[in-house]
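**Student:** Please work out how this folds:
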Amino acid sequence: MPQGVALYVCAILGAGVLAFPGQVASLAGPAALIAWGFSALMGLPMAFTFAALAARFPDAGGVATFAAKAFGPSAGGIAGWWYFIAGSVGQTIVPLTAGYYVASALGLRQHWAPAIAATVLAIAVAANLAGLKLGARVQIALAIGVAAILLSVILVALPQISFENFTPFAPHGIPGIGQAIVVLFFAFAGWEAIAHLSGEFRDVRRTLPRATLLTILIVSVLYLGVAFAVVGTHSSGTRALDRISLGVIIEHGLGLSANGVVAIAAVVICLGTTNAFVASVSRLGYALARDGWAPALLTRRNRQGAPHHAILAVGAIGAAGLLGAALFGWGTDDIVFVPSVLVLATYVLGTAAAARLFDRGLRVLALTAVVLLLVTVPFAGWHLLVPPAVAVIALLAHGIAGAARKRR
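**Tutor:** Modelled structure (predicted):
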């Protein structure tokens, strides 16, 4: 169980938490605490629904497998594409987070962040092309690093907190809280990750529920603590400040040198996260191509056995986002809605699949998750067009791939 908790926490805690607390506080004001709390609460039925699916259908395909079992292969292919695009766009957001912290520590303007981020992305892509992988122990160590930073922020912030910063409590009303919850889907993305690990448990039905509950408690305490710290110290309010809010808290509490340490830690954590996601998402791209849901080109491997075209595809999508950040001033606060809405759509499809596959108590659990997810849907605004657009692309890619196979 300790290994399961460590891997599960590693899947939830990521580099995004270094940038999103400030953005969420700007969107919702002190009511950001409600958004964090609701997201953590929503994790309960979602996590246990995916854990139940994993226990009943242990398969590395995860949500795509569940969707295919419940609604047919097309649903599985669409779910795979949603996660592929979400994970690829995430490789703009995570490196940019490192870029913000490094630029701040070096006293550079924020427009240098995309160049720094491009270096992080290039290293991760090169490492994957060379067949280099981070072991489970290294990934767990990186998760511990994130947790250590969050705990440090919480402790350093305590003397700086002023309760005057909690008023007005909800300056942007319900819409601000709703938009904050949508953003947090990226920070909390990973509840479904346990499905990919289910085959590794010796006694999945006994151990997985316990590991799930412990993970929810650990993640919720850390995230809510950081949210309280950012709101209580008023380390948000502008785009530049939102992006490095945790570093600002450390700087004010311990001095400028501490901000440099946070920047170094951010680079290490973001590089590790980017490397891991380029590896996993490129394998998903390979699997989609293998199953006829993406161009066959993505199935090709290099001498190291790495699916190099799939890796380059993920890197290209991440690089396109960085180019947009450099040319048009896009920030993580602009880009994050795309992967967040795709993760939201994936979760809705996954929990709806559970509601169809289960009966009795487990069906009620799954339906509870579906209802909570649907409550957040209206706050995504025009970004709700993204999942249907990706679904159309997936169906077209499947049709083109099928036609190509028939011509052969």
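
**Student:** Going by C-alpha atoms from here, please, whenever you check contacts or count neighbours.
**Tutor:** Will do.

**Student:** would you list every one of the strands in this protein?
**Tutor:** When assigned using DSSP state E, the chain turns out to have no strands.

**Student:** here's the other one to compare against:
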Amino acid sequence: MAKSPSSSSSTPASPHKPQIGLVACVAFGVGTTVGGGVFTLSGTAVNLAGPGAVLSYIIAGLVMSLCALSFIVVCTRAEDGESGYGPIGTILSPLWRFVVMWAFYLNGATIIAYLVTSFGEYLRGYFLPAAGTLVLALAATALVTLLNLGPTAVVARAETWVVGIKLALLLLFAVWGLTELRPDDLARPLPRGTGGVFSAAALLFTAYTGFNVITNMAGSVKNPRKTVPRAILLTILVSGAIYLGTVLAMIASGITTFTATGVSQAAEIVMGPWGGVLVALAACLSTLSGANANVLGASEVILRMVARGDVPPALGRHTRKGHPYVSVLLLGIITVLLVLLNDTTFVVSVANVAAIIAMIVVSIAAAVLGFRKWPGDGARLPWGPAIPVLAVLAAASQLPSLDPAALLTGVLLTVVGGVLYLARHYDRGGRGTRASANRQIDNLSTPLMRAARRHPSGRP
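**Tutor:** Have a look, this model is predicted:
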């Protein structure tokens, strides 16, 4: 990936501002990405595609990598302190910048419901069999909501350890499973044909969307011209490697139909009962921390939209300590409603629709930059707009494989965002809230920024 002549130096940052480093970015990206995408969706993918689920993860990863390159060229043009989505307002229009940010807010809000449900499944299946999944999912929702109304710093300090524990246990399971893999396990790689592979790939699209949290904090990252591209690509590579290793280990178990706790099911066969318990523990930690990370990320998006004046200022109201209680409570209400819906596949599909809409718009913005010969200071791609155009086509090609009802719901929820965008013109008296949101962003004192800086290398 080439760069413009002036892109070797990053945008200068104010000396008093603490910035986010590479390790913190990757930890947040991987921590947000590797959650339900492996502990629950991997079983669903194998149920749909059999051993072909390996191809499904590869296809979804390749499509997401194309989109990630578009994100890189756009977000590396963000000004100091600006969200990585900010340049879209200049390249296309403020409306399209809003569409991207709103779509990622929807994606985060729906993924929270999916993660707390996965948490409930694993906790009930291996530790609290007398409790119901629904009750445990609602309890997890309440816990995550309360954490984000208060001591987020406590969770942030533990995030690096949680990421390390779950990655170590998944790596152990993957390596152990690969030693048990036999040619016969792959004898029928496409038992349900190519349709199962592509259906699973479309469902897995959201399994790679964790890197968007890096884009959101791009303007507050140390040396963003180098750090952001590296963090995004490392997040996708690390996550993809974990997914592939996990799926191959699951195939080695010989199980052909998995439940919602599929990874632990496979670990019991491959490693013994103790392996199933260890993986279940990692799943509980991962899904709960992932839900918390998505609340942080979604609240950050709302705060930045309030600062821009894109949504009614009331959504950005926060406590004296900076906790955005309106946004957090709204996320809690949305999560409860989606959990009560009790349809994980539908929830994930809606999240995918929102993510795909955002990917398409960002890739269009990158293509426009390519047609304009990559103006400004930021990353460039070879072959002009070819890669972003391919990303648009690849992302759009996932939509027909999704459930029609979920597709319609995702589009309608995006339209609801448009109504909020228009409603901002009728909301008076919100200048103080917008000014407060801007001060938090400028001082890197939003909950997400404070949490990111709690990582060992989160400071310069």
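
**Student:** Please state their TM-score.
**Tutor:** TM-score for the superposed chains, counting by TM-score structural alignment, normalised by the length of structure 1: 0.87, backed by 399 aligned residues with a C-alpha RMSD of 2.8 Å.

**Student:** Quick check: the most centrally placed residue in structure 2 vs Val353 of structure 2, distance?
**Tutor:** When C-alpha atoms, centre = their mean is applied to structure 2, the residue found nearest the centroid is Gly210 (2.6 Å). According to C-alpha to C-alpha, to the nearest Å, Gly210 of structure 2 and Val353 of structure 2 sit 15 Å apart.

**Student:** So what does Val336 of structure 2 match up with in structure 1?
**Tutor:** Under the alignment by TM-score structural alignment, Val336 of structure 2 pairs with Ala319 in structure 1.

**Student:** mind checking how far its match is from Val338 of structure 1?
**Tutor:** The spacing between Ala319 of structure 1 and Val338 of structure 1, counted by C-alpha to C-alpha, is 15 Å.

**Student:** re earlier: translate the residue nearest to the centre of structure 2 into the numbering of structure 1.
**Tutor:** That one, Gly210 of structure 2, aligns with Gly190 by TM-score structural alignment.

**Student:** which ones are touching its match?
**Tutor:** By C-alpha atoms under 8 Å, 6 or more residues apart in numbering, Gly190 of structure 1 lies in contact with 8, 11-12.

**Student:** ok, which stretches of the stretch 1-150 of structure 2 are helices?
**Tutor:** For the stretch 1-150 of structure 2, helices defined by DSSP state H, counting those that start in this stretch occupy the ranges 22-33, 36-39, 41-49, 53-75, 87-91, 94-126, 133-148.

**Student:** Ok, which of those comes nearest His425 of structure 2?
**Tutor:** His425 of structure 2 lies closest to helix 94-126 among the helices of the stretch 1-150 of structure 2, at 13.3 Å (C-alpha to C-alpha).

**Student:** Relative to structure 1, what is the average displacement of that closest one?
**Tutor:** Per the superposition on structure 1, helix 94-126 of structure 2 and its aligned residues are separated by 1.3 Å on average (mean C-alpha distance after the TM-score superposition for structure 1).

**Student:** can you pull the contacts of Val182 of structure 1?
**Tutor:** The contact partners of Val182 of structure 1, taken as C-alpha under 8 Å, 6+ apart, are 337, 340-341, 344, 376-377, 379-380.

**Student:** For Glu200 of structure 1, state which of the residues you listed is nearest.
**Tutor:** Distance to Glu200 of structure 1 across those (C-alpha to C-alpha) is lowest for Leu344, with 26.3 Å.

**Student:** That closest one matches what in structure 2?
**Tutor:** Checking TM-score structural alignment: Leu344 of structure 1 goes with Ile356.

**Student:** Are any of the contacts of Gly190 of structure 1 buried, and if so which?
**Tutor:** Neighbour counting by 16 or more other C-alpha atoms under 10 Å classes 8, 11-12 among the contacts of Gly190 of structure 1 as buried.

**Student:** and those residues as CSV, adding distance to Thr233 of structure 1?
**Tutor:** Below are the buried ones among the contacts of Gly190 of structure 1 laid out as CSV (distance: C-alpha to C-alpha, whole Å):
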residue, distance to Thr233 of structure 1
Tyr8, 30
Ala11, 28
Ile12, 25
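
**Student:** Identify, from the residues you listed, the entry nearest to Thr273 of structure 1.
**Tutor:** The closest of the buried ones among the contacts of Gly190 of structure 1 to Thr273 of structure 1 turns out to be Ala11 (C-alpha to C-alpha; 9.7 Å).
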